[in-house]
Structure formats: structure tokens, C-alpha cells
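Participant: just need the structure, nothing else, for what follows:
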Amino acid sequence: MSVLFGNKLRGFTFSAVMVSMLSASVFGYSEKASAAPELKTKSETAILVDGDTGKILYENKADQVLPPASMSKMMTEYLVNEAIKKGKIQWDQKTAISDYAHKISQNRDLSNVPLRSDYKYSVKELYEAMAIYSANGASIALAELVGDGKESKFVGMMNDKAKKMGIKDARFVNSTGLNNNDLQGYDSVGSKTDENKMSAKSVGILAFKLISDYPEVLDTASIPSKWFRPGTDDKIMMKNWNWMLPSLVYGYKGVDGLKTGTTDNAGYSFAATAKRDGTRLISVLMKSNSYAGRFGETKQLLDYGFSNYTKETLLPKGYQLKKQKSLPVIQGKEKEVGIATQEPVSMLVKNGEKQNYKPVLVIDKKHLDKDGKLKAPLKKGETIGHIQLKYTGKDADHGYLLNDGSGKGQASVVTTKAVEKANWFVLAMRGTGHFFGGVWDSAVDTVKGWF
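Facilitator: Now for the predicted structure:
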């Protein structure tokens, strides 16, 4: 008996199946998350983040670079969805299968749906085969379609997109996550034994960007099984390798994605996401020691997040700092303007830690003159900076997946009214007033000296 494990086919005996089933009981895959005061993972690397803000809740050697295996396909998914959005391709568009994609798809030692070289498949069919069943031939066919006929060109797009996402340690050499050795010398990049490389943190960024920019990917990732080419001689039941989907053997309430990965070099890896009561978490494990183990450890990570963190509104809309409710304005009809937050700030906070977040005002320098005053004119509701929440507690603060300051644990600060620029006469009179005010003060001081 054999069962596919992500990219590669591994021998799997009946006794091993029983061990996996027993593991489900041992790990306690119930819907209720239990408290986890201390979290330790056995995988080589791990990370847990808030899926809404990218705030890191836990990490263990998350910057260590390893092969991500089929988790690489999340980047292929991203670029396919981007091409759809830009109108470069359509879901119902038909595409031919190259000799390369055809030959790889026939290898049942890999995760695949066999493709015909004399048939055109829709983008949707190939995408579902890739996202649900991790089909490698289908992934290559999509890469060639988006990459103008060349997977190598598509790989260049993958590396470029990674940089734009803020991922600095990733190196893609193919669209599937396979070792180049499995691609039989076709259109891969790098050496014959190269494999994609990235860290758990980078996989977390990729997953975060994917579901943030294209949340509809979860509609496909959450499908537990589906027929490929139903009603034809080519029909194949595609069973999702994410066995933590609620209806599968290691079912966990709220899991709706995202991607497993397995190769000889990568071991067993898994990028998961789950949503409960409005809170979304993303976890990544790399190089776990067993197929069942990665699901057990993922449960531990998700339990830890859901049990120990609560979404809190730390700043309401319209919040004003007690000592900085307004800022001085230069060359305006008014000499100051009120400021307030444009939106509330909600974020996952460790239980009992809410009071340890303090607001700090950060003004965009482009709005300031050399003396630190706002420059008129200013529109009502004009963004002039942001209030950031600074953690002051004793626990380690792991920060965010991306430290670009774009909407994570902060709120935009806007003006509460418009301030027009004063005309030359007002500015002149204001200057004259300052002059005569100084003269008057000097005269008063002199008179005081007479008495």
C-alpha cells in the first residue's frame, strides 16, 4: 500500500496507518483548544503569527533557511491569481500541455494527476489539481502559461515577487518545490540537485500575503476532496494532503488551508491557517520528523495561539493622546490643528498583557518644517503620521513578519479640521505683531525699571 506525501510518494504500511490513527487520539484533535503555558516544538524550525496583522506570537529558529518542498506552490498560486486579476489569463482559459509538463505528470512516484499531451485543460482545472492535490505536472503547466511558455521565466517572476514581498532569503529554482533531480533535466534553474530554499519566517510571509491579497485561495485550499476530470476516463479523486481540515483524520476546528510539503531533503513541512471567532492564525513547521508529527505540532501551535491570545481593541477611532491633542502649524490661518486616530487598532494580545501596550506618536517628516511644525495648507482628515503601540512588558516581543510599519499594531493619525495657508497680509501682520510685541515688552521692562 502506498500513500502520497505532498510532492513524493512514500511506502506506507497498514501498521503505519494504524499508528497515524492512534496518533490522532494521542494528540487529542478535538475542537477545544487547551491552554499551553509553555510551547516547545520538535520540528527544525517553527513560527506562529496573527493572520490579520502578521504579529509573531511564537518562533523557534524561524530564520533558518531550509527546503520548503511543496509549500513553494503557494508562490505559484499567488502569481496565477495575480495574472487572473490583471487579466493576463482567465479561469476558463484552455491551455495545452507541453512535453515537459506531460512527462512529469506521468510520474506517479510524485504527487500528480496524469495529463494528456493531446488535450487542453482549463486554468481552473490545473489550479485545483495543484492547490488540492499538489499536482506537480499541473503546477508546471500553469507556470509555463504565466511565464510565456517557460518555467524558467516563471521562476524569475517567483524570485522577483519574493523580493517585493519583503522576503530576503528565498531562492526559487522551480515552480513545484521538487528537487531539480526529479525534473529530469527539463526547464529548471540552477544545478541538477538544486531545491527551493527559504525560512519558516519567509514561508509565513508568503502565506500571509497570499491569503491577505487573495483570500479566495482558501475556498480551494479547504476542499477535502474533489474529482479531477469527472465523467471521463481520466477521472481521479484528489484528496487534500492537509489532513487537519475539519472533516479529515486530524481535523481541527477552523482550519481552511494551506499547504503541506515533503521531499527527502525537506522532510515533513506544513503551512497551516485556521480561523476561530474572528481570529486567524498562520503557523509554519519545517523539517518535522514524521507525517503525523507535523499535524500534532501544528495543533500545539494553534492551541497555544487560540488559548493564550485574545483580540483586543487597544485604541478606538478618534483617539487623542492626552498631551498631544493638537500640533502647531506654520503659515496657516490657525496656529494649531487637532489630531486623532483615523481607525481603531485591534490586535492579538497575550492574556493579561493589554496594559503593557503604550501609544507613541510618529509624525511623517514630509509634513514638518525644520522646526518640527506642520506646514499649511492641511486638509481635514489628512494623514500626517501614525500612533504605534509599543510593548512594555517583560515577555519577549517577536515583532511582526514585516517591519514596514504599514498598518500593523498602529493607527493613522489625521487632522480633525482643515487649515488653509494664510495670505501674505496675515503673515506680514503676524510678523509685525511679533515685532511690536517685542518692542512693547521691552518698553514695559524699561518703565518697570523707573519705579
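
Participant: from here on, just use CA atoms for contacts and neighbour counts.
Facilitator: Noted.

Participant: quick one: the top helix by length along the chain to chain centroid distance?
Facilitator: The longest helix of the chain (DSSP state H) is helix 424-450. Relative to the chain's own centre, helix 424-450 is displaced by 59 Å; criterion: Cα atoms, centre = their mean, to the nearest Å.

Participant: one more to put side by side:
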Amino acid sequence: MFKKLFAAALMSFSVAAFAVPFGSQSVLVVEDDTGKILLEKNADAVVPIASLTKLMTAMVVLDANQDMDELIEIDRSDVDTFKHSSSRVPVGSLISRRDVMQLALMSSDNRAAAALARTFPGGNAGFKAAVKRKIAALGMTQTVIEEPTGLSPRNRSNAGDLVKMAAASSKYPEITRMSTESKELINISGRKVEYRNTNRLVGADGWDIGLSKTGYISEAGRCLIMNIKAGGKNATMVLLNASASSARILDALNVRRFLTGDEPVRVAKAASSSGIKASSARPRVKASAGGKAKAKAVKKRTKAKVVPKRRKK
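Facilitator: Reported below is the predicted structural model:
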């Protein structure tokens, strides 16, 4: 299937391949080791980020050093009543915080992300305050995150800030491992249920992926953050607002082709503002010290504790 997509990508581009606009409305590719910007397109545009939000959710939960073996009961308040997104996680399920985080990162489950915020110290208000502090610590000056799932279009950022978020997230071993599992059996109330990664490139032949997160709501289009190794380079790509999953995949394929040197970037002299540009003049992009992992190593699981439902007042 990927070969067919790749062939379609080749047919769709002219001789000046990378001067032709990609399917994603914003693109930023940064070499991790040097901070050099390799490709960019509308990287400063502030737009909704959908479930890319869940990387931030995972970081602040890990920073809080909560018991990852503690059982969380999925509450009716975790159900999405805004976008009415589907979930295979039943209300009333008992799931360890570790597995809830895996569901949020790997399968992008919204009930799981909501449950992580609800059971955060201080509840949803405490979670929101922690996110605001984390955003400031990472120097993400163009970012606002109001809730943990990404369902709200008011969660907004630009590609430059999201590279900072990816750099910080990649320092958490739990996040890199969970986000790059192609599938996993999750223990839900004592029953093993298989879940799969929302990124079809994870586990695909030829891809060496170190961090992954997809996102979609209608206001944000199809989004993707990935750390990949290709052509001897470690790079982070941010793709925002593609019109379809296939367009997002084609863009990722072409970024990898550029990194491996299979097709050099040819930027037309009179390229439009919507075209991809190669760049090396921009300053290095770094995550601040606030991005260092504070999470403890995963310990042997002990007897689980149950977080009771919060009574509505």
C-alpha cells in the first residue's frame, strides 16, 4: 500500500518537486542534532493542533510523579460531549494510569486523556495550571492549551512551538515508547483488549520513528508530529492541517526522501508563499531546561489503588 502511495506522490510532483506545495498547510522539519531548519512552510501560522495536545498532557502527568500503577475509573464526565468522538473505552472501566496514558498517546483516545486530567492533583483546574507553567518553561510563546484532549479548536500553536514540544517530549522514555508502539494489549477491568497506533507509519518497513503523535478535528485538519532517523540524520517533522490522512502520509514520505537524499529540494526562484522552502539561516530550535524528564523509572507493579469517581455537586 505504501508503495502505491509513494508512486502516487511521485506522479503528482513536477521536476521542481519540493517547490510544489505539500498537502499540509504548515510544515517544519528540523535536524535534531544541530537545530538546523531543513524545510519550512507557513511555520509561524498559529492554528488548532487537535490531539497533538496529548503530548503536553502526558508530560505534565509524568512531571507530577503520580503512581502509574494506580487504577483510574473512567467516568461519565470523561465522555466527549463536544465533538462526540468515539471511544472503545467503556465508562466504569478500571485501568492503570500507565495504560490510560498509553491509550491517549498510541490510540489517541479522548476519554483516556480526559481521565488523566480529571485525576491530576487539583483536578482539571490543577492540570490546566500545570500545562500553563509547562508551556512557559518550554518557551512556547505562541501556544495556548485549554484542555487535555485537543478536541477544542482553542488549543492552538504553530509549527515552531510544536518542535519545542516534540523536543521536550522525546526526553521522556515513557512517551517515546508508548507513542511508537504499533499495537498493544491493554488491561481493561481485567480483560485484555488490543489497541493500535493511529499513525500507520509506525511499524512500517523502512521507518525508524522515535516519537509519534497524530491529530485531527475538522478545524485542524490532519496533523502529525514525528521524530525520525533517515539518511544518517535525526529530524523532527511537524505537519499541520493536511486535508486527508493520505496527504499527511505523502508529505511524510517526501520529507523522508529529502532526508535520505533521494530527491534534492529544488526551490523555484519565484516560489509562492505556500511552497516548501529549504532553509539553514534560522536559529537553532531548542527545548528549554523545563523539558527535561522528571518521571521516575518504571517500577515493578504493586497492588493497585482505585481512584473513586468524583461525586457531582
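
Participant: quick one: TM-score?
Facilitator: The TM-score (TM-score structural alignment, normalised by the length of the second structure) is 0.76; 271 aligned residues with a Cα RMSD of 3.3 Å.

Participant: re the thing from before, buried residues, the longest helix of the first structure. List them.
Facilitator: Within helix 424-450 of the first structure, the residues that count as buried by 16 or more other Cα atoms under 10 Å are Leu427.

Participant: likewise for stretch 137-151 of the first structure?
Facilitator: 137-147, 150-151.

Participant: could you do stretch 397-404 of the first structure as well?
Facilitator: Result for stretch 397-404 of the first structure [16+ other Cα under 10 Å]: buried residues 399-402.

Participant: for the most centrally placed residue in the first structure, which non-adjacent residue is spatially closest?
Facilitator: Centrality entry for the first structure: nearest residue to the mean C-alpha point is Phe208, 1.3 Å, by Cα atoms, centre = their mean. Once flanking residues are discounted, Phe208 of the first structure sits nearest to Gly51: 6.3 Å by Cα to Cα, 6 or more residues apart in numbering.

Participant: now do the contacts for the one you found.
Facilitator: Taking Cα atoms under 8 Å, 6 or more residues apart in numbering, we find Gly51 of the first structure in contact with 208, 273, 279-282.

Participant: which PyMOL command selects the buried ones in these?
Facilitator: Here is the PyMOL command that selects the buried residues among the contacts of Gly51 of the first structure (16+ other Cα under 10 Å):
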select buried, resi 208+273+279+280+281+282
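
Participant: CSV for the contacts of Gly51 of the first structure, including secondary structure?
Facilitator: Below are the contacts of Gly51 of the first structure laid out as CSV (DSSP: H, G, I helix; E, B strand; the rest coil):
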residue, secondary structure
Phe208, helix
Thr273, strand
Thr279, strand
Arg280, strand
Leu281, strand
Ile282, strand
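
Participant: can you map out the strands along the second structure?
Facilitator: 26-31, 37-41, 47-48, 71-73, 94-96, 156-157, 183-188, 191-196, 209-217, 221-230, 233-242, 277-278, 306-307 (DSSP state E).

Participant: mind putting the ones you listed in JSON lines, distance to Asp80 of the second structure included?
Facilitator: Shown next, in JSON lines, are these (distance: least, Cα to Cα, whole Å):
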{"stretch": "strand 26-31", "distance to Asp80 of the second structure": "27"}
{"stretch": "strand 37-41", "distance to Asp80 of the second structure": "33"}
{"stretch": "strand 47-48", "distance to Asp80 of the second structure": "18"}
{"stretch": "strand 71-73", "distance to Asp80 of the second structure": "16"}
{"stretch": "strand 94-96", "distance to Asp80 of the second structure": "18"}
{"stretch": "strand 156-157", "distance to Asp80 of the second structure": "19"}
{"stretch": "strand 183-188", "distance to Asp80 of the second structure": "19"}
{"stretch": "strand 191-196", "distance to Asp80 of the second structure": "19"}
{"stretch": "strand 209-217", "distance to Asp80 of the second structure": "13"}
{"stretch": "strand 221-230", "distance to Asp80 of the second structure": "19"}
{"stretch": "strand 233-242", "distance to Asp80 of the second structure": "22"}
{"stretch": "strand 277-278", "distance to Asp80 of the second structure": "39"}
{"stretch": "strand 306-307", "distance to Asp80 of the second structure": "20"}
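
Participant: quick one, which of these gets closest to Ala58 of the second structure.
Facilitator: strand 209-217 (11.6 Å; Cα to Cα).

Participant: is it true that Asp99 of the second structure touches Glu184?
Facilitator: No: Asp99 of the second structure is beyond contact range of Glu184, at 9.6 Å (criterion: Cα atoms under 8 Å).

Participant: quick one: which of these two has more around it?
Facilitator: Using other Cα atoms under 10 Å as the criterion, Asp99 of the second structure and Glu184 rank with Asp99 on top: 21 against 18.
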